[in-house]
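**Student:** Let's see this in three dimensions:
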Amino acid sequence: MPGHPRVGTGQLMELLSVSLGAYYGDFTAAAARENLTASQAKTLTVLRRGPAAMRVLAETLACDASNMTGIVDRLEKRSLVRREPSPGDRRVKNVVLTPEGEQTIDTIRATMHTTTAGLDALDDEDRATLHALLSRVFTAKQD
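**Tutor:** I've put the predicted structure just below:
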């Protein structure tokens, strides 16, 4: 853009790192207020997109399958998720977000005050631009 100095990839990565660090800290604190670990809350967030097999959850969250089992066990014990057979393969168990789990992740997002305040400071045009840019840079993985 004319009149704007070129911003290097390294500068963008640094700012992204700071931004994601602030977001993650806010998310972790909000999850803790709901007596959840960040990994448990991230699992609920992923499940908002729809049911997922344990293997897919482990890949999405970049964790070992045995760790994923423990996370899901604890969420299931709190009735935040449930396991059900996959319609395509009865041997595979899908993890499904329950209404209680959905309410919990809504509460977590609603109490992320630092993130909310930062995003609320943007006007509609800036919000649309940020959305478009993030969509271009970080396209959702399609399984």
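
**Student:** okay, CA-based contacts and neighbour counts for the rest of this
**Tutor:** Noted.

**Student:** And the strands in the protein, which stretches?
**Tutor:** Remark: strands assigned in the chain by DSSP state E are 52-53, 81-85, 93-97.

**Student:** Including distance to Asn67 and mean neighbour count, could these go into CSV?
**Tutor:** Below are these laid out as CSV (distance: least, CA to CA, whole Å; neighbours: other CA atoms under 10 Å):
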stretch, distance to Asn67, mean neighbour count
strand 52-53, 14, 18
strand 81-85, 16, 18
strand 93-97, 15, 22
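
**Student:** Please give the structure of this sequence too, so both can be compared:
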Amino acid sequence: MTAHPSGADPLTLEVVDLIGSVVTSYHAEYEQAASQHELTGTQARVIALLSHQPLPMRRIAERLKCEPSNVTGIVDRLEARGLVERRPDPADRRVKLAAATERGTEVAAALRSSMAFAGEPLAELTPREREALRDLLRRMLDLPPA
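**Tutor:** Prediction:
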């Protein structure tokens, strides 16, 4: 095996390029799906996050890799559309949680189901292959096993 300037072997470089292609395709389709709901990609990502569980603004900002002040504006716009609401954190009433409304949860589900990019290629994999892919991705992201 020959050395590469980056120190990575050809297989690793190919995998990195393939992951980059997947991410690029995913983001393009996500932006398109969001626009069909008159949302920006970031607004759609916030609704997707909140459809799983209510989160404080700082946690949303951490997940989006942005400033909490940006999240406040995004949540304000989503709240004005009836997709998100603010509620007190039961564990600490000084903290406000952003939570998807029923309508917001429906929009998040519609966004997920409209994204053929992820669904179609994954449907070509067997359940065992999808599980292996999931497990490898979780390991790469340092997440606990499923």
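
**Student:** coming back round to it: can you put the strands of the first structure in a markdown table and add distance to Ala29 of the first structure?
**Tutor:** Output for the strands of the first structure, formatted as a markdown table (distance: least, CA to CA, whole Å):
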| stretch | distance to Ala29 of the first structure |
| --- | --- |
| strand 52-53 | 26 |
| strand 81-85 | 21 |
| strand 93-97 | 21 |
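
**Student:** Among these, which comes closest to Val137 of the first structure?
**Tutor:** Smallest distance to Val137 of the first structure across the strands of the first structure (CA to CA): 24.3 Å, for strand 52-53.

**Student:** List the contacts of the equivalent of Glu84 of the first structure over in the second structure.
**Tutor:** In the second structure, the residue matched to Glu84 of the first structure (TM-score structural alignment) is Arg87. Residues in contact with Arg87 of the second structure (CA atoms under 8 Å, 6 or more residues apart in numbering) are 96-99.

**Student:** need those residues in CSV with distance to Thr40 of the second structure, can you?
**Tutor:** Formatted as CSV, the contacts of Arg87 of the second structure follow (distance: CA to CA, whole Å):
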residue, distance to Thr40 of the second structure
Lys96, 23
Leu97, 21
Ala98, 18
Ala99, 18
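
**Student:** Find the pair from those residues with maximum spatial separation.
**Tutor:** The widest separation within the contacts of Arg87 of the second structure (CA to CA) is 9.6 Å, between Lys96 and Ala99.

**Student:** Which residues are in contact with each of the two?
**Tutor:** Counting by CA under 8 Å, 6+ apart, the shared contacts of Lys96 of the second structure and Ala99 are 86-87.

**Student:** What segments of the second structure are helices?
**Tutor:** Applying DSSP state H to the second structure gives helices spanning 10-36, 41-52, 57-64, 68-80, 102-113, 116-123, 127-140.

**Student:** for those, which one ends up most surrounded?
**Tutor:** Greatest average neighbour count among the helices of the second structure goes to helix 41-52 (a mean of 20), per mean count of other CA atoms under 10 Å.

**Student:** Contacts only, for the equivalent of Ala110 of the second structure over in the first structure.
**Tutor:** Alignment note (TM-score structural alignment): Ala110 of the second structure maps to Thr107 of the first structure. Going by CA under 8 Å, 6+ apart, Thr107 of the first structure touches no other residue.
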